[in-house]
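# Sequence and predicted structure below; questions after.
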Amino acid sequence: MAEVQLLGVPVLVHNGKPLSESLVIIEYIDETWENYPILPQQAYEKALARFWSNFIDDKILPAIAKAAWTVNKEEREKGTEEVLQALQFLENELKNKFFGGENIGIVDIAACYLAFWLPTLEEAIGLKFLTGGKFPKLHKWSQEFINHPIVKEILPPREGFSAYYKTRYAALSAAK
């Protein structure tokens, strides 16, 4: 399992030097190309942005994986509850158009999975986490994020991923 996870680790090679892990790469980009800041400039806001980015990576994404891909029904339900609780924390944190204020910042980038990939997963396997009824601010944020001209330009088509999720879920269901 660890080998599979390692294969999915993003790597940035800049000036012949590799860096891995999404959040590390984002911070490196922020420090290297200063024209378009990704992290807030004030120390406290920067620390909060790092906290929420890590919260997404360390709490929300593993809970989604547990809810979506665990065979054991009780564990799936536990994962679903963890997702909903974590999303509520994130919902309460969202105060502006984006987590970074009026501009996309590191927390928005870290939460890209929630805006783009999660709806595809939800559709493919019949789960519903990020609905407008449960999380109106996050739902609105996700629409603003994926429809931002820069983000929209670089997102891949969802169709292939939906088919992948459906196939993976069918295999998981058959293994029960």
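Nice, I can see it. Numbering: from 1, shown residues only.
# contacts and neighbour counts: CA atoms only from here.
Fine.
# Next up, the contacts around S142.
Counting by Cα atoms under 8 Å, 6 or more residues apart in numbering, S142 makes contact with 114-116.
# Reformat the residues you listed as a markdown table; add distance to V9.
Converted to a markdown table, the contacts of S142 look like this (distance: Cα to Cα, whole Å):
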| residue | distance to V9 |
| --- | --- |
| L114 | 18 |
| A115 | 20 |
| F116 | 18 |
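# which of those residues tops the neighbour count?
Among the contacts of S142, L114 has the most neighbours (other Cα atoms under 10 Å), with 24 neighbours.
# adding another structure so you can compare the two:
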Amino acid sequence: MASEKGVTLLDVWVSPFGQRARIALAEKGVDYEYKEENLADKSPLLLKYNPIHKKIPVLIHDGKSVCESLFMVQYIDEVWSDKHPILPSDPYARAQARFWADFVDKKVYESGTKLWKLKGEGQEEAKKEMIESLKLLEAELGEKKYFGGETFGFVDIAFVPFTSWFYTFETSADFKVEEVAPKLVAWTKRCMERESVAKTLYDPLKVYEFVGILKKRFGIE
């Protein structure tokens, strides 16, 4: 096993991207130091280790940084390869997993952000995009326990943090995830039975309160 010396995660509690890294580290049993960032007053450590984007999350391992959450999860999987494989070993299955993880970023995250930021036609369009995305993800899940089959893996880790935001999406745009994609809700419950997920994700109501603060800050409400 690679050295765990100097494993630090720079993050913000509510970030679904940082939560990906936290879940992956927990699945691997890696001890690490967690540093909560104040994005209104970014720490010298954050500016040093992510000078390009100056964003969280940032994984620091033995003085070297890895940025962007999906790259981070892949790095964690490769470095601590002796426990709980996250990405499939089969090249095609691995490519498919990366595709759907990227889909989550491009579709779920982007349309979800529009749901609570926009009103009127813009929000309605985002709602249609979200519902379509959830249905496509549900079709990909099918009857499997997890997206990778019996193994909790890359797509699960990429997507499950956003389930804490479902209540915010639903309340903002007046729809129910369970009505449009019931299998995803059942999958969420299975994921929450895992200690790595249950200890990482926050109460949806707390996330909703946080979004309310953001709305006031941006002058949305």
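Looks like it arrived, so ask away. These numbers come from a predicted model, not from an experiment.
# which of the contacts of S142 of structure 1 line up with contacts in structure 2?
Retained in structure 2: A115, out of the contacts of S142 of structure 1 (criterion both residues aligned by TM-score structural alignment, their matches' Cα atoms under 8 Å).
# got TSV for the contacts of S142 of structure 1, with secondary structure and distance to I146 of structure 1 too?
What follows is the contacts of S142 of structure 1, written out as TSV (DSSP: H, G, I helix; E, B strand; the rest coil; distance: Cα to Cα, whole Å):
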residue	secondary structure	distance to I146 of structure 1
L114	helix	10
A115	helix	7
F116	helix	7
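# ok, so of the contacts of S142 of structure 1, who is nearest W141 of structure 1?
Distance ranking of the contacts of S142 of structure 1 against W141 of structure 1, using Cα to Cα, places A115 first at 7.9 Å.
# ends of stretch 80-94 of structure 2, how far apart?
Across stretch 80-94 of structure 2, the terminal residues are separated by 17 Å (Cα to Cα, to the nearest Å).
# can you check stretch 178-198 of structure 2 too?
In stretch 178-198 of structure 2, first residue to last residue: 20 Å (Cα to Cα).
# Quickly note the distance from K106 of structure 2 to Q74 of structure 2.
Distance, K106 of structure 2 to Q74 of structure 2, using Cα to Cα: 18 Å.
# the more surrounded of the two?
More neighbours surround Q74 than the other of K106 of structure 2 and Q74, with 16 against 12 (other Cα under 10 Å).
# contacting residues around W69 of structure 1?
Contacts of W69 of structure 1 (Cα under 8 Å, 6+ apart): 76, 169, 172.
# Give me the buried subset of these.
By neighbour count, with 16 or more other Cα atoms under 10 Å, the contacts of W69 of structure 1 hold 76, 169 as buried.
# Make CSV from the contacts of W69 of structure 1 and add distance to L138 of structure 1 and secondary structure to it.
Shown next, in CSV, are these (distance: Cα to Cα, whole Å; DSSP: H, G, I helix; E, B strand; the rest coil):
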residue, distance to L138 of structure 1, secondary structure
R76, 23, helix
Y169, 26, helix
L172, 29, helix
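# what do we get in structure 2 for L114 of structure 1?
Alignment note: L114 of structure 1 maps to F162 in structure 2; criterion TM-score structural alignment.
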